[in-house]
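**Q** Here is my input, please return the structure:
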Amino acid sequence: MALKPLHDRVIVKRTAEEETTAGGIIIPDSAKEKPQGGEVLAAGPECKSLKAGDAVLFAKYAGTEFNSEGEELLIMREDDILGVFK
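**A** Below you'll find the predicted structure:
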């Protein structure tokens, strides 16, 4: 990764968006919402409870989107993370 987060920031990659509902209905692109979950790719030195590889849930409008090596990523504060999946 070309970007190293500072302080209590984390870099998160969103999980893949669902293409169909549980009932098999295909969701059009215009109706899809961006997922609020993802995987931590890197954590700053002051992050106390997160590390690379953690699956997390974050606030709907949290973070700043950026492109790195063709991937859409988010950088956000550790406080924007709502929970960690076990």
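**Q** only C-alpha atoms for contact and neighbour calcs from this point on.
**A** Will do.
**Q** what's near enough to touch residue 83?
**A** Applying Cα atoms under 8 Å, 6 or more residues apart in numbering, we find residue 83 in contact with 56, 57, 58.
**Q** quick one, strands of this structure?
**A** With DSSP state E, the ranges of strands along the chain come out as 9-14, 37-43, 55-58, 64-68, 71-77, 81-84.
**Q** Let's compare: structure for the following, please.
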Amino acid sequence: MATATASASSLKLKPIGDRVIVQRLGSAEKTKSGLYLPDSAQEKPQEGKVIAVGSGKTLKNGKVIPLSVKPGDKIIFGKYSGSEIKVDDKEYVFLNEDDILAIVT
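**A** Presented below is the predicted three-dimensional model:
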């Protein structure tokens, strides 16, 4: 499934605190044997591109710790993590920074 990636400026959403908005990277549309899979049968990828980030995690003393990811980073996140949303026919996932397992370098 080829989709165009969004940018933070085109999304019109700004995450707050330690949350990030991620666009899942494409999944396989076709099996190795050549069968095409409908969207409902495709496994959702656990890899995505960070579209927007919140201001950071606020500690009890009021200090804000910036997030370790930035827009454009490619990340790996937990299979059942986050909340899925749909904006302008594009699907995104809201994640807490703690749901991010790794940054792909």
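**Q** now what about the TM-score between them?
**A** Here the superposed chains carry a TM-score of 0.88, computed using TM-score structural alignment, normalised by the length of structure 1; 85 aligned residues with a Cα RMSD of 1.5 Å.
**Q** out of the strands of structure 1, nearest to residue 24 of structure 1?
**A** In terms of Cα to Cα, the element of these nearest to residue 24 of structure 1 is strand 37-43, at 21.9 Å.
**Q** Identify the residue range in structure 2 corresponding to the closest one.
**A** Here strand 37-43 of structure 1 aligns to structure 2 at residues 47-53, judged by TM-score structural alignment.
**Q** post-alignment, that stretch versus structure 1, mean distance?
**A** Stretch 47-53 of structure 2, aligned to structure 1 and superposed, deviates on average by 0.3 Å (mean Cα distance after the TM-score superposition for structure 1).
**Q** Show residues contacting that stretch.
**A** 6-8, 14-16, 18-25, 67, 69-77.
**Q** can you give me how far that stretch is from the chain middle?
**A** Put simply, stretch 47-53 of structure 2 sits 4 Å off its chain's centre (Cα atoms, centre = their mean, to the nearest Å).
**Q** Out of the contacts of stretch 47-53 of structure 2, which end up buried?
**A** 6, 14-15, 18-25, 67, 69, 73-77 (16 or more other Cα atoms under 10 Å).
**Q** To which residue of structure 1 is residue 81 of structure 2 aligned?
**A** Mapped onto structure 1 by TM-score structural alignment, residue 81 of structure 2 lines up with residue 62.
**Q** For that match, give me its contacts.
**A** Residues counted as contacts of residue 62 of structure 1 (Cα under 8 Å, 6+ apart) are 76, 80.
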